[in-house]
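K.L.:
just a sequence and a predicted model for now, questions to come.
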Amino acid sequence: MSRRIGIIDLGSNSIRLILMYIGSNGSYRLLDEIKETARIGENMGPERVIKQPALERAVQTIKLLQKFCRANKADSVYGVATAAIRSAVNGGEVLETIMKETGVSFRILSEEEEARYAYLGVVNSLDFHDALVMDIGGGSTELILCRERKMVQWTSLPFGAVTLSENFLPTSLAEPEQIEQLENFLTRQFAAVPWLETARGLEVIGVGGTMRNLGRMDRKRTRFSLNILHNYRIHAERVKDIYELLQNTSVDERKAIPGLSKERADIILGGVAAAVKLLDYTGAPGIRVSGSGLREGVFYEYLFRDWPEPIITDVTEHSVQNFMDLYRVRREHAEHVAKLSLSLFDQLRPLHGYGLWERKILRIAALLHDVGNVVSYYNHHKHSMYVLLNAKIDGLSHRERVLVALIAASHGRIDLKFKLQQHADVLFPQDGMLVRRLGTLLRMGENLDRSSSGVVEDVVCTIKENEVQIDCLASENADLEIRELYKKVTNFNKVFGKKFKFPKE
């Protein structure tokens, strides 16, 4: 039976909801998300008291989110609260009021739980080995050291985008003295984390609204060709360029910066300052933005509650299999096309010279090449390309995602030259030939299973001086497959330098 799960994150700056779908076959996806800036941690002061106006904003926001969940038939709604509630002397009373007024029960996360959920959101959606995760919230910042994808160290620092802005940046246009005091404070905070020395040189994986807005601003500045934020990389120098821009603009001027949320204009400078000073302190090459964080971590813990640990071992493979289930790909056909395409790839290696990475790309493209059928059979190869360029497939870099999409679409006709130019900022110069070669192998694999019945069980390739002879190991007559292959595969000679032929019967 399918389920819909709502998860509400009551943060210091914003209250966010994700509504997740879990299918009867175990597949899952994000259905919707809502973010409201309630600022429950605003002006708490040294007495650490959540003020009545902030509480009222939170109650009204959560009422709206609860109403949304009911309208969308959520089976369960889980609430978690972070730094503002955790540190407030009246945090318990606030949650009692929220429960009474909205019917939503919130669990206060400890510092360690908050760090762990951020880690779960990242480790289950990105492919990495060693990294330093930085989750900048409104009232706290979590640092998590990952070695071989395991969480080995963590700390929660008592500042976030809201508190830094309130304490150090009270004016609309930051003054040099304010920036200096802010940066000195941040450097002292990082220096007080003893294990941070061991994270020097590691890439920073950024979680939270500050990091997402940083990614969106950079994406606009570079005119990035993909509308994808998850797994987006920002070089350290570009982060510092944005930091300099924010220092020299007022709050109102920041609202006009492309990619920056207007609601975050007054607190973005404090958050980005924290990111920049961490880059300076650790010598990190840059930031990789994660679109998954605490809320997704809570969801993964729920979804994988029967596992020994709620951690995906192979993010890419898991995501591809989930994708196939979500879009009801014909598994038997897709897996057979992948088998035939990879058999051709392996046997023709002397002609192309590619290795395991390219083989992985071909396999994923073959498994997902028909996903566009969910839109329509007609032009489904183009629909496949669109879906693969826009839907969530975790574990793939942006270059890998574009390659998979173009190769998958190559089992039909596309304007490949235009697409290569469109995504030249993501692709390498040699990727055009890579797409043509792997696309040809996929088209051959597709047509060798044209009847979707597995008639051609495998192929044997014999590379000769001027041609490649392909023998079909077929369980019955394969005339349809061979005829379609001759008809549809016309560029083999162009990309491999030899003709192909089947032996005469």
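P.N.:
Ah, there it is. Numbers count the residues shown, from 1 in each chain.
K.L.:
can we go C-alpha only for contacts and neighbour counts from here?
P.N.:
Will do.
K.L.:
SS state for Phe224?
P.N.:
When states are read from DSSP: H, G, I helix; E, B strand; the rest coil, the local structure at Phe224 comes out as coil.
K.L.:
brain fart, Met151
P.N.:
Going by three-state DSSP: Met151 is strand.
K.L.:
put this beside the first:
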Amino acid sequence: MAVLSLFRSEETSPAAQDGRTAVIDIGSNSIRLVVFDGHGRLPAFLFNEKVMVGLGGRRDENGDLKDDAIADAMEILQRFRSLATAMNVTDLRAVATAAVREASNRDDLLGQLADIGMPVRLLSGGDEAKLAAMGVLSAIPEAEGLVGDLGGGSLELARIGGREVKECVSFPLGVLRVAELRASGKKGALKRAVAKALKSAEWIGKCEGQPFYLVGGSWRALARVDMQRTRFPLPIVHHYTMQPERAAKLVRLLARIDKSKLTCVPSMASQRIPNLPDGAAILSQLVKQAGLGELVVSAYGLREGLLYERLDEDTRKIDPLIAATREEGERQGRFPEHGDLLNRWIAPLFVDESDTDKRIRLAACLLADTGWRAHPEFRAERGLEMALHGNWVGIESNGRGKMAQALFTNFGGGVGVVEELVNLCSTQELEQAARWGLAMRFGQRLSGGVAGPLELSNVAVEEGRLVLALDQGDAELYSQPVAKRHRQLADAFGKEPEMRLL
């Protein structure tokens, strides 16, 4: 298995990330513009606009896109082109998927777009599947299993593992077509269609029992229904996980629920509601017939895959969580490289931790100096909010909870466990994260955030004592405020504080 790099390469330095990239995705249900700031491992989302045009359902009996559908698409696409220009986008990529690909008169639309200076990459079904899978790998590098991208006109499946995309396939089983199958009145029509599709791609059997990564607006909307139903404590849909049996339960729920109640689901687009039963139906059939494991939602898909596709192998190996938290720390912090140095300084106190916890601890340290602009009475809440609701990837809800506890403690929230986090982490995990926060807070108070005192000192646990070894020249730094934080940290470890001069 490839190892993620926690360290920055030249490709991800701030100087290498200048410029903006934009993707225009012409889909069967919607047309979307996403503008990204930078070109590195994980460029920030600057702008995101979606318009439900419904090209997939606006064809005549000959298979042509209707004139009004083309006119509506052109109006939106001209707006998007103008916005991209105004936002100083230096790299604009436009792609079209099943609705345009299958239209008899697709050249009419593509020709009009070429005339206004917007060449479009017409994706095959295999292209869609691969790019969606690359988007998942961009955000969840260690993902292994089956990726499913459900659109309006097609369903793409791809097998991933070892940070690579393996087999890919596309089927004409988008939510619009599922609706047609279910409305045909033929009992078991969808079940037979899914069985036929799976039989034609026998490699899907290799994914039995493995996670199924859900991509696409219809499945994200379905996950939001489940989050509401289960009272999930975070509003973050990315990396939300459901057990496989939830798919069938959602089918039954959507069959009996008053659809007006679905408008109350947070972040639910009203245009998605009519497609929810069909999205749940095909998900349930796929899970049952392919014997898939847990269902993991990915907010990253085709559009992010287009960016990931162009990265070199070394840049792809960079950990996306560490890249994002390091960039945020450099942007909002006072002292360059402070987070990495602080993490190295406190690491001897946590030598027995798992690699997963070491990674979350590093992310917390990289954000440890980002609260200084906030009012002192609200810094702890800022740390909590940043960890829980920040646009991070490569981290599950449990990791967000640990990072939130560490930052809450680091920013002065006290030595106790945050009660609202107990639904995300165990008490023991939160107590350990609080110790991270106390250690970070101790190091920052000792050094004032500058490098020298941390580089010339060290901390360790020794036979009932938590020892700070300080350089002779820095002895004056150990004043009452520092001693107080030393005592707090030692108490959290059940040790006595001791200061030694080197």
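P.N.:
Now that the structure is in, tell me what you want to look at. Everything numeric in this text was worked out from a predicted model, so none of it was measured.
K.L.:
the aligned partner of Asp64 of structure 2 in structure 1: what's it in contact with?
P.N.:
Residue pairing (TM-score structural alignment): Asp64 of structure 2 is matched to Val49 of structure 1. Under the criterion of Cα atoms under 8 Å, 6 or more residues apart in numbering, the contact list for Val49 of structure 1 reads 88-91.
K.L.:
hmm, which of those are the buried ones?
P.N.:
Buried subset of the contacts of Val49 of structure 1 (neighbour count, 16 or more other Cα atoms under 10 Å): 88, 91.
K.L.:
look up how far Pro141 of structure 2 lies from the residue mapped onto Ala478 of structure 1 from structure 2.
P.N.:
Matched by TM-score structural alignment, Ala478 of structure 1 corresponds to Ala475 in structure 2. Ala475 of structure 2 sits at a distance of 45 Å from Pro141 of structure 2 (criterion: Cα to Cα, to the nearest Å).
K.L.:
ok, the two, which is more surrounded?
P.N.:
For Ala475 of structure 2 against Pro141, the residue with the higher neighbour count under other Cα atoms under 10 Å is Pro141, and the figures read 24 against 15.
K.L.:
so what's the more buried one closest to, chain neighbours aside?
P.N.:
Distances taken as Cα to Cα, 6 or more residues apart in numbering put Arg163 closest to Pro141 of structure 2, at 6.0 Å, once the chain neighbours are dropped.
K.L.:
for that neighbour, what is the corresponding residue in structure 1?
P.N.:
With TM-score structural alignment defining the correspondence, Arg163 of structure 2 maps onto Arg149 in structure 1.
K.L.:
okay, now that match: neighbour count?
P.N.:
Counted by other Cα under 10 Å, the residues lying close to Arg149 of structure 1 total 19.
K.L.:
correct me, but it touches His129?
P.N.:
Yes - at 5.0 Å, Arg149 of structure 1 counts as touching His129 under the criterion of Cα atoms under 8 Å.
K.L.:
what's the helix or strand for Val23 of structure 2?
P.N.:
The secondary structure element spanning Val23 of structure 2 is strand 20-26 (assigned by DSSP states H and E).
K.L.:
returning to that earlier point: which ones are touching the match of Arg163 of structure 2?
P.N.:
With Cα under 8 Å, 6+ apart as the criterion, the residues that contact Arg149 of structure 1 are 123, 128-130.
K.L.:
so which of the residues you listed sit within helices?
P.N.:
Val123 (DSSP state H).
K.L.:
PyMOL command for the buried members of the contacts of Arg149 of structure 1?
P.N.:
Those of the contacts of Arg149 of structure 1 that meet the burial criterion (16+ other Cα under 10 Å) are gathered into one PyMOL selection, given here:
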select buried, resi 123+128+130
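K.L.:
gap between the closest residue to Leu311 of structure 2 other than its chain neighbours and Glu167 of structure 2?
P.N.:
Across the structure, with Cα to Cα, 6+ apart as the measure, the residue nearest Leu311 of structure 2 apart from its sequence neighbours is Arg41 (7.5 Å). According to Cα to Cα, Arg41 of structure 2 stands 24 Å off from Glu167 of structure 2.
K.L.:
which residues in the stretch 201-350 of structure 1 form helices?
P.N.:
Defined through DSSP state H, counting those that start in this stretch, the helices belonging to the stretch 201-350 of structure 1, from first to last, are 209-222, 236-247, 251-254, 268-282, 294-303, 315-326, 331-347, 349-352.
K.L.:
hang on, the earlier thing: which one's more surrounded, Arg41 and Glu167 of structure 2?
P.N.:
For Arg41 of structure 2 against Glu167, the residue with the higher neighbour count under other Cα under 10 Å is Arg41, and the figures read 26 against 16.
K.L.:
check whether the more buried one sits in a helix, strand or coil.
P.N.:
When the structure is split into helix, strand and coil by three-state DSSP, Arg41 of structure 2 lands in coil.
K.L.:
and it, how far from Leu131 of structure 2?
P.N.:
The value you get for Arg41 of structure 2 to Leu131 of structure 2, if Cα to Cα is used, is 16 Å.
K.L.:
before we move on, what about Ser284 of structure 2?
P.N.:
Taking Cα to Cα, one finds Ser284 of structure 2 at 24 Å from Leu131 of structure 2.
K.L.:
mean shift of the strand or helix carrying Val461 of structure 2 relative to structure 1?
P.N.:
Secondary structure here is read from DSSP H and E; on that basis Val461 of structure 2 sits in strand 458-462. Its aligned residues in structure 1 lie a mean 3.6 Å from strand 458-462 of structure 2 after superposition (mean Cα distance after the TM-score superposition for structure 1).
K.L.:
burial of the counterpart of Arg303 of structure 2 in structure 1, as a residue count?
P.N.:
Matched across to structure 1, Arg303 of structure 2 falls on Arg295, judged by TM-score structural alignment. The number of residues packed around Arg295 of structure 1, counting by other Cα under 10 Å, is 23.
K.L.:
show me the contacts for Arg295 of structure 1.
P.N.:
7-9, 18, 117-118, 121.
K.L.:
what is the nearest of those to Ser453 of structure 1?
P.N.:
Comparing the contacts of Arg295 of structure 1 against Ser453 of structure 1 with Cα to Cα places Gly121 closest, at 39.9 Å.
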